[in-house]
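**Q** fold the following.
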Amino acid sequence: MMRFIFDIDGTIAFDGLTIEESIKDLLLEYVKLGHEIVFASARSYRDCLKILGDQLNKHCLVTLNGGAIYRQGECLQSYPLDVETFQNLLEICHDNELAYFVDDPLNFSTYLSNKIPFIHSVDRTTSSKEISIEEMLHPVKMVIFVGDDSNDGLDAIKSLQQISKVDLAYHEHEGCLYINPLGVNKATSLKEVFGGEYVAFGNDQNDIAMFQSARKAIQIGNFKPLMAFADQIIEPGPGFSQRLKQVLDQSIEELME
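**A** The predicted model follows:
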């Protein structure tokens, strides 16, 4: 049995809203063969459900960049931000008019939400809901929009980088800082559940730690900072599911010998 870990956005979903049926069918085919499929995403559990669909969302989900772990709809573990640290982050955002999006294991809070690049993909049809920031008692992940390379944005990044007890990752294409508790990422949460025996598929900055811990790492696309950690690269686009199948079969053959 092989365990395959998939990031979602930019790895198997390319429009932020859907996964092609051919890809879903392919993953389910490997489940029927006895292999394990796991998803590790920056998305919340709430936002994984619809895009994965009724069959795939029953599998283990490592959400919020490792901040929460779900299996069969149950939250097995979550890792909240330090209370004082979170208040410092909020103060910087409000003082500088920086938009933010905060997730607890299920619900979310926003400030100046129209500036958040991924706001269109937030699923508001599930049992989760938008709550006030005062009700956000167990924040797990925070995304702060700092804009492009403007002076205000750069000054805000410098202020945020001074805060301890957090991991920060800047996603240049979104102009956003992704913030999790210090030492919490996809790799640490996967290790908590599986001990590190997996083949990883990803495409972006937040997949680096997962790639470093994987037996084999396959990159989707051409994000340069990830390439140094990838064993193989697959191009997205037409025929992607066929290329993915070839790599899955090759990995099984190589690692199960």
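
**Q** going by C-alpha atoms from here, please, whenever you check contacts or count neighbours.
**A** Fine.

**Q** strands of the stretch 1-150 of the chain, start to end?
**A** 3-6, 36-40, 61-63, 68-71, 74-78, 99-103, 108-111, 141-145 (DSSP state E, counting those that start in this stretch).

**Q** just name the most buried of these.
**A** Highest mean neighbour count among the strands of the stretch 1-150 of the chain (mean count of other C-alpha atoms under 10 Å): strand 61-63, with a mean of 31.

**Q** now for it, which elements pack on it?
**A** Using 3 or more C-alpha pairs under 8 Å, 6 or more residues apart in numbering; DSSP states H and E, the elements in contact with strand 61-63 are strand 36-40, strand 68-71, helix 186-194.

**Q** before we go on, could you also do this sequence so I can check it against the first one:
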Amino acid sequence: MRVVFDIDGTLCFNGYSIDSVIVRALEQLKKSGHELIFASTRPIRDLLPVVEKIDYDALIGGNGSIISKNGQIQVTRSIKKESYHHILELIQRYQLAYIVDDEWDYSAKVSTEHPIYQQLDPNNLAKNVLITQIV
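**A** Next comes the predicted model:
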């Protein structure tokens, strides 16, 4: 059986790790032959540190827009180019804070005090690139 778990607020309550009791229960599911899949609004790179101690089968990130299976990341759904350029225009016009994720890298202009900043690429796996480099 495939078992899909949400991460934040379901398995992870501090934004960084999954309690060892839950990890042991997940290990038992895996040993029983179940396929473990984790899903999140986070991009794949930000899921990796949270699930690193678990033998999982697949990751679903970005609310389903990015998946990782067997270590291969694939974008399944992107924003249309016209919409993306409109969003960029609004960010620039109103000087908005933002985080824009690509397949792996990201572009961010957000306060270090913002709670999401602490979860943004915590293992320094990616690069914070110019927003114009993400297409």
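
**Q** make JSON lines out of the strands of the stretch 1-150 of the first structure and add distance to residue 188 of the first structure.
**A** Shown next, in JSON lines, are these (distance: least, C-alpha to C-alpha, whole Å):
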{"stretch": "strand 3-6", "distance to residue 188 of the first structure": "13"}
{"stretch": "strand 36-40", "distance to residue 188 of the first structure": "11"}
{"stretch": "strand 61-63", "distance to residue 188 of the first structure": "10"}
{"stretch": "strand 68-71", "distance to residue 188 of the first structure": "11"}
{"stretch": "strand 74-78", "distance to residue 188 of the first structure": "12"}
{"stretch": "strand 99-103", "distance to residue 188 of the first structure": "19"}
{"stretch": "strand 108-111", "distance to residue 188 of the first structure": "23"}
{"stretch": "strand 141-145", "distance to residue 188 of the first structure": "15"}
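
**Q** now for the longest helix along the second structure, which elements pack on it?
**A** Scanning the second structure for the longest helix, with DSSP state H as the assignment, gives helix 81-94. Identification of packing neighbours for helix 81-94 of the second structure by 3+ C-alpha pairs under 8 Å, 6+ apart yields no helix or strand.

**Q** residue 104 of the first structure contacts residue 136, correct?
**A** Yes: the pair formed by residue 104 of the first structure and residue 136 meets the contact definition of C-alpha atoms under 8 Å, at 7.0 Å.

**Q** circling back: export the helices and strands packed on strand 61-63 of the first structure to TSV and tack on distance to residue 120 of the first structure?
**A** Conversion of those to TSV gives the following (distance: least, C-alpha to C-alpha, whole Å):
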stretch	distance to residue 120 of the first structure
strand 36-40	20
strand 68-71	22
helix 186-194	24
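
**Q** between those, which gets nearest to residue 224 of the first structure?
**A** Comparing these against residue 224 of the first structure with C-alpha to C-alpha, the closest turns out to be helix 186-194 (19.5 Å).

**Q** closest one to residue 176 of the first structure among the strands of the stretch 1-150 of the first structure?
**A** Closest approach to residue 176 of the first structure among the strands of the stretch 1-150 of the first structure (C-alpha to C-alpha): strand 141-145, 4.4 Å.

**Q** what stretch of the second structure does the closest one fall on?
**A** With TM-score structural alignment applied, strand 141-145 of the first structure matches no range in the second structure.

**Q** now stretch 85-99 of the first structure
**A** Aligned by TM-score structural alignment, stretch 85-99 of the first structure falls on residues 83-97 of the second structure.

**Q** so what touches the matching stretch?
**A** 98, 108-111, 135 (C-alpha atoms under 8 Å, 6 or more residues apart in numbering).

**Q** name the residues of it that are buried.
**A** Buried residues in stretch 83-97 of the second structure, counted by 16 or more other C-alpha atoms under 10 Å: residue 88.

**Q** how distant is the longest helix anywhere in the first structure from the center of its chain?
**A** Longest helix in the first structure by number of residues (criterion: DSSP H): helix 240-255. Offset of helix 240-255 of the first structure from its chain centre (C-alpha atoms, centre = their mean, to the nearest Å): 23 Å.
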